[in-house]
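> Sequence isn't available, so here's the structure alone:
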């Protein structure tokens, strides 16, 4: 995996279990964005080829975990014609799985807070830049963060 393309982290949730657990490495799925102010423009403008870490807290656990690294495989203009903005999850971008956690061994799933060393809003559906001031105050540079994450996801 080319960690230089690791650009974002996104919160995902499922009300019953781990979100996107059924998609193995190299599979494709629509990554959902909950409708809200500015979400459609945000999702539309995420660049094709970027890698996104998915962070989630299943209902039965108290902490957030890093569960996937996915790649945006289309331009927003290719995905948008498929959007249905009538339900809460009508906005999505097609992604390909590059890394997935071992859901059968929760102790091996990286903890978000421990690995990222940051606090941020847990319920915003937008993807957050890894180069954000909050993360950079902890890491000093995006290259240091990417090097660390390269070890976490290998």
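Good, I have the coordinates. Model, not experiment: these values are computed from the prediction.
> from here on, contacts and neighbour counts on C-alpha atoms
Fine.
> max-length helix in this protein?
Selection of the longest helix in the chain by residue count, based on DSSP state H, yields helix 142-152.
> Report the central residue of the protein.
The chain has residue 54 as the residue nearest its centroid, 2.7 Å off, counting by C-alpha atoms, centre = their mean.
> Okay, one more to line up with it:
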């Protein structure tokens, strides 16, 4: 997988011990949800994410560690997805295509988030966070070094 377009990491979750987006194989398309907030910052953020960017999905099922479970590509411009927005907590979404997915049949083979990124972030919302953030570049020296490492993880 070409990791040169890896730009973001995003927290996703589902209820209980279920893995979010588990049923979508490589090449499948799905609606990546963003949780509604009291202000407009989440929807503004979600619809400004650029088409073609790759996003790593990180999730933590109840009682487990946080894992890197998917790499997805934004397939539309935000302006194309915004009119489809729905009412409700998870009505904000962007269409994505799966480029990599973890093997959910063997949790020991799913990459641990903290181990692979070497940074501990607070996960308080569902906004996509830049991989080029200061927190990560302090750990890796550059986004290119992080991408090279992640290329090994996802291939």
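All right, it came through fine. Here the structure is a predicted model, which means the values were calculated and not measured.
> In a strand, residue 108 of structure 2, correct?
No - applying DSSP: H, G, I helix; E, B strand; the rest coil, one finds residue 108 of structure 2 to be helix, outside a strand.
> That one corresponds to which position in structure 1?
In structure 1, the residue equivalent to residue 108 of structure 2 is residue 107, according to TM-score structural alignment.
> The longest helix of structure 1: which residues count as buried?
For helix 142-152 of structure 1, the neighbour count (16 or more other C-alpha atoms under 10 Å) marks 142, 145-146, 149 as buried.
> Remind me what that helix packs against, helices and strands.
Using 3 or more C-alpha pairs under 8 Å, 6 or more residues apart in numbering; DSSP states H and E, no helix or strand is in contact with helix 142-152 of structure 1.
> Go again with 10 Å.
strand 6-12, helix 112-116, helix 133-139 (3 or more C-alpha pairs under 10 Å, 6 or more residues apart in numbering; DSSP states H and E).
> which one of those is the most hemmed in?
Each of those was scored by mean neighbour count; the highest is strand 6-12, a mean of 22, by mean count of other C-alpha atoms under 10 Å.
> what's the offset of that one from the middle of its chain?
With C-alpha atoms, centre = their mean, to the nearest Å as the basis, strand 6-12 of structure 1 stands 3 Å off its chain's centre.
> Report the mean deviation for the helix or strand following it after fitting onto structure 2.
As assigned by DSSP states H and E, the chain's next helix or strand after strand 6-12 of structure 1 is strand 28-33. Strand 28-33 of structure 1 differs from its equivalent in structure 2 by a mean of 0.1 Å after superposition (mean C-alpha distance after the TM-score superposition for structure 1).
> And for strand 28-33 of structure 1, what's in contact with it?
Applying C-alpha atoms under 10 Å, 6 or more residues apart in numbering, the contact partners of strand 28-33 of structure 1 are 10-13, 19-20, 22-23, 39-40, 42-43, 54, 70-73, 79, 88-98, 124-127.
> No further questions, thank you.
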